[in-house]
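>>> fold the following and give me the result.
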Amino acid sequence: MRVLLAVIALAFSLVSGQGVAEDNVILTINGKITGGTPVNFSRADLEAIGSATIATTTPWHDGVITFEGVPLSKLMEKVGASGKIAFVVALNDYATEIPLSDFSDYDVILAIKQNGNYMEVADKGPLFVIYPYDDKPELKSETYFSRSAWQVRTITIE
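Okay, here's the model as predicted:
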């Protein structure tokens, strides 16, 4: 119940335009990870892991957009992910399954910034799964677009 209330409070604060404080929990990873207990991350925690940049077109934007965020392969290493699938759930309950192999095969990032600005919930933030769509023709397909969850809140490793 406490977790549900925390998620509702976070969603309300983000939607109400207050943005994300540097130390607010914006992501929880659970499932088949080292220790077996959920790990919470603030924006600062994610940025401390390292960052990568992808400049690409997407079906949801006009022109080339520059995204910056944590490489999902590094994030999975950080939590000791040992499964094969990342079950990603967004604030609006959208859910998708992503093979963990995608994270290293395609250098997928969990974007925190878009064109240099922190992403807001109103514009697909605070976290957005981004593939380098323009780098490989196979990435410009419904399969990979459907894996690109925005407003990411939890990742469960299965």
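
>>> only C-alpha atoms from now on, for both contacts and neighbour counts.
Will do.

>>> which parts of this protein are strands?
Secondary structure of the chain (DSSP state E): strands at 25-31, 39-42, 52-56, 65-71, 85-90, 95-99, 109-114, 117-118, 128-130, 152-157.

>>> okay, those strands, which one's buried deepest?
Greatest average neighbour count among the strands of the chain goes to strand 128-130 (a mean of 27), per mean count of other C-alpha atoms under 10 Å.

>>> so which of the strands of the chain gets nearest residue 145?
For the strands of the chain, proximity to residue 145 was assessed by C-alpha to C-alpha; strand 128-130 is nearest, at 8.9 Å.

>>> skipping adjacent residues, who's closest to the most centrally placed residue in the chain in space?
Taking C-alpha atoms, centre = their mean, the centroid of the chain lies closest to residue 110, which sits 3.8 Å from it. Using C-alpha to C-alpha, 6 or more residues apart in numbering and skipping the chain neighbours, the partner closest in space to residue 110 is residue 129 (4.7 Å).

>>> returning to that earlier point: wait, doesn't the residue nearest to the centre of the chain sit right on residue 70?
Yes - between residue 110 and residue 70 a contact is recorded at 5.4 Å, counting by C-alpha atoms under 8 Å.

>>> second input sequence below; structure requested for side-by-side comparison:
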Amino acid sequence: MSPRTEVIAAAFLATMAMPAMAQDVLLTVTAGGSTHHYDLEALQELPVTEFTTSTNWTEGEVTFTGVALATLLAEAGVEDGSVMATAINDYAVEIPVAEVTEDAPIIAYMQDGEILSPRDKGPLWVVYPFDSDPEYQTEIAYSRSIWQLDRITGAE
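Take a look at the predicted model:
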């Protein structure tokens, strides 16, 4: 292979790799003029929150593992107002920051010890501990429990 062909081949392979790298980003959080990108490893390095609850979309009790939304908002510097949580299909819900606690909701990346896949409402799912408090057993909480979450945007 000539040096020119090697350069062209390397450039082609680098271009082919770009979409794979972009797929590694599971969540983009944009707020206050900054953007944070999280892949699964970055999410798993944050403090872990886990709870067991039933949902309207699963059978029986399920254990969810993830990171508290409050943790992500703190990293992004979001302290008040609301955030827009948006799924891959552009379904979006507004979540008031005043209603986010250390325990709920979480951005789940695992269900019953298994990484969530897009076929199973993943790779990320906004989940509340529905069984722990009747306050979470409302249409509002259910509507905010979006799956296939891929971005969170704070008010600018």
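
>>> what about the aligned residue in the second structure for residue 59 of the first structure, how many neighbours?
If you follow residue 59 of the first structure across to the second structure using TM-score structural alignment, you land on residue 56. By the measure other C-alpha atoms under 10 Å, the count of residues near residue 56 of the second structure is 9.

>>> likewise the one 4 residues further on?
If you count neighbours by other C-alpha under 10 Å, residue 60 of the second structure ends up with 10.

>>> would you mind finding the longest helix in the second structure?
helix 3-24 (DSSP state H).

>>> picking up where we left off before, how far away is the residue nearest to residue 110 of the first structure from residue 71 of the first structure?
10 Å (C-alpha to C-alpha, to the nearest Å).

>>> any common contacting residues for those two?
Counting by C-alpha atoms under 8 Å, 6 or more residues apart in numbering, the residues touching both residue 129 of the first structure and residue 71 are 108-110.

>>> any idea what residue 4 of the second structure aligns with in the first structure?
In the first structure, no residue is paired with residue 4 of the second structure, using TM-score structural alignment.

>>> follow-up on the earlier one: list the buried residues for the longest helix of the second structure?
Residues of helix 3-24 of the second structure include none that count as buried (16 or more other C-alpha atoms under 10 Å).

>>> one more: stretch 128-138 of the second structure?
Here stretch 128-138 of the second structure shows 128-130, 136-137 as buried, counting by 16+ other C-alpha under 10 Å.

>>> nearest to residue 153 of the second structure among the residues you listed?
residue 128 (19.4 Å).

>>> now do the contacts for the counterpart of the closest one in the first structure.
By TM-score structural alignment, residue 128 of the second structure lines up with residue 131 in the first structure. Residue 131 of the first structure sits next to 54, 106-109, 139, 144, 148 when contact means C-alpha under 8 Å, 6+ apart.

>>> filter those residues by whether they're kept in the second structure.
Checked against the second structure using both residues aligned by TM-score structural alignment, their matches' C-alpha atoms under 8 Å, the contacts of residue 131 of the first structure keep these contacts: 107-109, 139, 144, 148.

>>> of those residues, which belong to helices?
residue 144.

>>> which one of the kept ones among the contacts of residue 131 of the first structure sits closest to residue 40 of the first structure?
residue 109 (17.7 Å).

>>> what residue in the second structure is paired with that closest one?
In the second structure, residue 109 of the first structure lines up with residue 106, judged by TM-score structural alignment.

>>> distance of the nearest residue to that match once chain neighbours are set aside from residue 59 of the second structure?
Using C-alpha to C-alpha, 6+ apart and skipping residues adjacent in sequence, the residue nearest residue 106 of the second structure is residue 68, 4.2 Å away. The spacing between residue 68 of the second structure and residue 59 of the second structure, counted by C-alpha to C-alpha, is 23 Å.

>>> about what we covered before: can you lay out the shared contacts of residue 129 and residue 71 of the first structure as TSV showing distance to residue 76 of the first structure?
What follows is these, written out as TSV (distance: C-alpha to C-alpha, whole Å):
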residue	distance to residue 76 of the first structure
108	12
109	11
110	11
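
>>> circling back: what's the closest of the kept ones among the contacts of residue 131 of the first structure to residue 6 of the first structure?
Distances from residue 6 of the first structure to these, taken by C-alpha to C-alpha, are shortest for residue 148, at 24.4 Å.

>>> neighbours of the closest one, how many?
Neighbours of residue 148 of the first structure using other C-alpha under 10 Å come to 21.

>>> in space, what's closest to it - neighbours in sequence excluded?
Using C-alpha to C-alpha, 6+ apart, the nearest residue to residue 148 of the first structure is residue 129, at 4.7 Å.
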